[in-house]
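K.L.:
okay, sequence plus prediction incoming.
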Amino acid sequence: MRSTQRDKGPSTVIGRAFTLLSAFRPDDTEVSLADLCRRTGISKTTAHRLLHELSTWDAVEQVGRGGWRLGMTMFELGQLAPRQRGLREAAAPFLADLFQATQQTVHLAVPEGTDVVYVQKLHGRGGPEVASRIGGRMPAYCTGVGKAILAFAPPDRLAAVLDAGLARRTPRTVIVPRLLTAELATVREREYAEEHEESTVGIACVAAPIFATEDTPVAAVSITGWANRLDTNRFAPAVRTAALGITRTLRAGHPSP
C-alpha cells in the first residue's frame, strides 16, 4: 500500500536535504529515521532516500541498525568556509594571549541574522560550564558578543532583533526594547559590552567588537566566567586590546572574513 504522507517544509530536493542536515543537534550521537522525520516534517520515504544519497557523499553516515549522524564531509566543508577561516587565522594569536592573561573562557563570534554564531572557543580553567560551542548559536540580545555587535551594527539589524521578540532566558534577561536600546548606547560610549546572567544563570561576560574594512562589526571577542567572580570592568581593557589587535590585523590585509 502506497504511503499518503506528504512532505512538509521545502519543496525542492536540495531544500529537503539541507533541512535533514540541519535537524541534527549538538548533543546527538545518532538520530533515528523516525526522529529526523518528526523534527523536519519530511516523510519517511523521502528522508530514507535522501539520507542514503547523502551517505554516498559522506555527508551523513549510518550507525548501527537505524541511526544516523553527520559525516566527515560536513566537518571538512565547514573548515573551508573563507569567512570563518580568515577571521580565525587573524584572531588566533590574540585569543591565545587573552586566554593566557585572564584564564577565562574566550569566545569569538560572528553575526548571523538575529543571532551570533561561535567560530572559536578556548575553555577556561576552573570556570563554569558554558553551553556555547563552535558552530553553535545564541540570541544576540542577551549575550556579550551579541550586544557588542548590535551596538555598532546598522539600525536594521537591531530592528530585526526587536521584531523577532526578546524572550526571557533567565530572570535577568533584558526583554524591554527601550532598556536594550539604552544599554547598547552605553556600549557604544565605552566600546565594550557586558552580560550578567542574561543568557545563562551563573555566568558573566565582557565583550568587544571587531571591525574589518568598514565601520560595521564583523565579529566580537569575549571572556566568560563565574558571575560572582568575574570583574567585567577590570577585564574590559584586555578584551578591548584583543579586539583592536584583531581589527588591525584584518585591516592590514590579512585574509578578510
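P.N.:
Nice, thanks for sending it over.
K.L.:
going forward, measure contacts and count neighbours with C-alpha atoms only.
P.N.:
Noted.
K.L.:
shouldn't residue 138 be within a strand?
P.N.:
Yes - secondary structure of residue 138 (DSSP: H, G, I helix; E, B strand; the rest coil): part of a strand.
K.L.:
so it touches residue 111, yeah?
P.N.:
No - counting by CA atoms under 8 Å, residue 138 does not reach residue 111; the two are 9.9 Å apart.
K.L.:
putting a second one here so we can go through both:
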Amino acid sequence: MDRATVVGKVVTILRAFTVDDNELSLAELVRRTGLHKATVHRLAGELVGVRLLDRTDDGYRLSGGLFELGMLASVERSLLEIAMPFLQDLYGRTRETVHLGVLDGHEVVYVAKIGGHRQASAPSRTGGRMPLHCTGIGKALLAHSDPALQQSVLAGPLPRRTPRTIVAPGILARQLDAIRESGAAFEYEESAPGIACVAAPILDVANNTVVAAVSVTGPLTRYRPEAHTDAVRAAATGIASTLDRRRTLR
C-alpha cells in the first residue's frame, strides 16, 4: 500500500484500529500511523463526514458506515447467509462455541462466532484475527491452502502463544498431512490455555480449494473435541454442498 497517496493514508488510519479498540485519541492515531498530526486530524474529520469514523469525547471510533460496507462484501455475505443455519444447528447439537473463519494471508479472520452463556473464554471474536498455525480452524484452512502459502508459514517464524503452541515446522507439517487425510483439525491449548477445538474445511466442490472452515471450541474441563468431529465435518460438507448448488442455479 502506497502511504503517499490520500487513499493509502485513509486506509492506514482505518487499519490503525484493532479489534480491541473502542476508540483512539488523535495522539494515538498519529503514533500508530506515523502520519503527520495535521494530516491525521484533517483526514479523520473527513472520515467522520462520510460516516466511516465517529467523533467521541476522547478521539475517534469506527463508525457504523464501515459495518454497512462490510456487509456488502459479496463473498463473505453469501457465505455467511448459507452457513448460518448450519452453524446454528451445530451450536444446538454441541452447546459449545461455533466459529466460521476465512483465510487472509497467514491469519484466519473470524466471520461468525456463536456461543451461549457457557461459551469458552477463547481469544477469538467476530472480525478478529488469529495466526493459522495455533488454531484448529486456522490449521484446517492451512492444510488445504496453496502449497506456496503452506511453505511460507512453515518457513516461520511460528510465534508461541502458549506452552503448547506448535512452533516446530516438522510437527506442524505432519499435522497438516493428517488433517488432509482425516478432514478434521484439532487444537489443544495452542491459542489460549484451557481450550480445545475441532475444525473442518469447507471446500469448493468444483476445484477442491478451501473456501472457509468451521469449528467448535470448548473448555477442556468439560469438552472433548473428538466427540464432535463427525458433526463438524457434516456441517462443513453441508455448507460446501449448498454453496455449490447456489452457484449451479445462477
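P.N.:
Great, that's in hand. Just so we're clear, the structure is a prediction, and the values are computed from it rather than from any experiment.
K.L.:
quick one: TM-score?
P.N.:
After superposition, the two chains reach a TM-score of 0.95 (TM-score structural alignment, normalised by the length of structure 2), with 247 aligned residues with a CA RMSD of 1.5 Å.
K.L.:
quick one: the helices in the stretch 101-250 of structure 1?
P.N.:
Here the stretch 101-250 of structure 1 has its helices, by DSSP state H, counting those that start in this stretch, at 144-150, 155-164, 177-190, 232-251.
K.L.:
with structure 2 superposed, average distance for the second one?
P.N.:
Superposing on structure 2 places helix 155-164 of structure 1 at an average distance of 1.9 Å from its equivalents, by mean CA distance after the TM-score superposition for structure 1.
K.L.:
which position in structure 2 pairs with residue 140 of structure 1?
P.N.:
With TM-score structural alignment as the criterion, the equivalent of residue 140 of structure 1 in structure 2 is residue 132.
K.L.:
dump the residue contacts of the closest residue to its match other than its chain neighbours.
P.N.:
In space, and not counting its chain neighbours, residue 132 of structure 2 is closest to residue 138: 3.9 Å by CA to CA, 6 or more residues apart in numbering. Residues near residue 138 of structure 2 by CA atoms under 8 Å, 6 or more residues apart in numbering: 101, 103, 107, 108, 130, 131, 132, 213.
K.L.:
okay, those in CSV with distance to residue 31 of structure 2 and neighbour count next?
P.N.:
Formatted as CSV, the contacts of residue 138 of structure 2 follow (distance: CA to CA, whole Å; neighbours: other CA atoms under 10 Å):
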residue, distance to residue 31 of structure 2, neighbour count
101, 31, 29
103, 29, 20
107, 25, 22
108, 27, 27
130, 24, 18
131, 25, 20
132, 28, 24
213, 36, 30
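K.L.:
which one among the residues you listed gets closest to residue 116 of structure 2?
P.N.:
If you rank the contacts of residue 138 of structure 2 by distance to residue 116 of structure 2 using CA to CA, residue 101 comes first, at 18.6 Å.
K.L.:
which residue, other than its chain neighbours, is closest to the closest one?
P.N.:
In space, residue 101 of structure 2 is closest to residue 110, 4.3 Å off (CA to CA, 6+ apart).
K.L.:
ok, residue 44 of structure 2 next?
P.N.:
Counting by CA to CA, 6+ apart, residue 53 is the residue found nearest to residue 44 of structure 2 once chain neighbours are left out, at 7.1 Å.
K.L.:
give me the number of residues near the one you found?
P.N.:
Using other CA atoms under 10 Å, residue 53 of structure 2 has 21 neighbouring residues.
K.L.:
check which helix or strand the aligned residue in structure 1 for residue 86 of structure 2 maps to.
P.N.:
In structure 1, residue 86 of structure 2 lines up with residue 94, judged by TM-score structural alignment. Under the criterion of DSSP states H and E, residue 94 of structure 1 resides in helix 82-102.
K.L.:
check residue 39 of structure 1 too.
P.N.:
Taking DSSP H and E as the definition, one finds residue 39 of structure 1 inside helix 33-40.
K.L.:
remind me what that helix packs against, helices and strands.
P.N.:
Counting contacts by 3 or more CA pairs under 8 Å, 6 or more residues apart in numbering; DSSP states H and E, helix 33-40 of structure 1 packs against helix 13-22, helix 44-55.
K.L.:
these: which one's closest to residue 168 of structure 1?
P.N.:
Per CA to CA, nearest to residue 168 of structure 1 of the helices and strands packed on helix 33-40 of structure 1: helix 13-22, 24.8 Å.
K.L.:
which stretch of structure 2 lines up against the closest one?
P.N.:
Against structure 2, helix 13-22 of structure 1 falls on residues 6-15 (TM-score structural alignment).
K.L.:
quick check: buried residues in the matching stretch?
P.N.:
9, 10, 12, 13, 14 (16 or more other CA atoms under 10 Å).
K.L.:
with stretch 40-55 of structure 2 instead?
P.N.:
For stretch 40-55 of structure 2, by 16+ other CA under 10 Å, it's 40, 41, 44, 45, 47, 48, 52, 53, 54, 55.
K.L.:
can you pull the contacts of the equivalent of the last one over in structure 1?
P.N.:
Here residue 55 of structure 2 is matched to residue 62 in structure 1, going by TM-score structural alignment. Contact analysis of residue 62 of structure 1 by CA under 8 Å, 6+ apart lists 55, 68, 69.
K.L.:
and what of residue 119 of structure 1?
P.N.:
Counted by CA under 8 Å, 6+ apart, residue 119 of structure 1 has contacts 84, 88, 107, 108, 109, 110, 134, 135.
K.L.:
before we move on, the earlier item: and the gap between the match of residue 140 of structure 1 and residue 75 of structure 2?
P.N.:
20 Å (CA to CA, to the nearest Å).
K.L.:
could you do residue 40 of structure 2 as well?
P.N.:
Applying CA to CA to residue 40 of structure 2 and residue 75 of structure 2 gives a distance of 32 Å.
K.L.:
can you check residue 11 of structure 2 too?
P.N.:
Taken as CA to CA, the span from residue 11 of structure 2 to residue 75 of structure 2 is 21 Å.
K.L.:
turn the helices and strands packed on helix 33-40 of structure 1 into TSV, including distance to residue 244 of structure 1.
P.N.:
TSV is the format used below for these (distance: least, CA to CA, whole Å):
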stretch	distance to residue 244 of structure 1
helix 13-22	34
helix 44-55	42
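K.L.:
so which of those gets nearest residue 79 of structure 1?
P.N.:
Judging the helices and strands packed on helix 33-40 of structure 1 by CA to CA, what sits closest to residue 79 of structure 1 is helix 13-22, at 16.6 Å.
K.L.:
can you name the residues of structure 2 that stretch 238-248 of structure 1 overlays?
P.N.:
The aligned range for stretch 238-248 of structure 1 is 231-241, by TM-score structural alignment.
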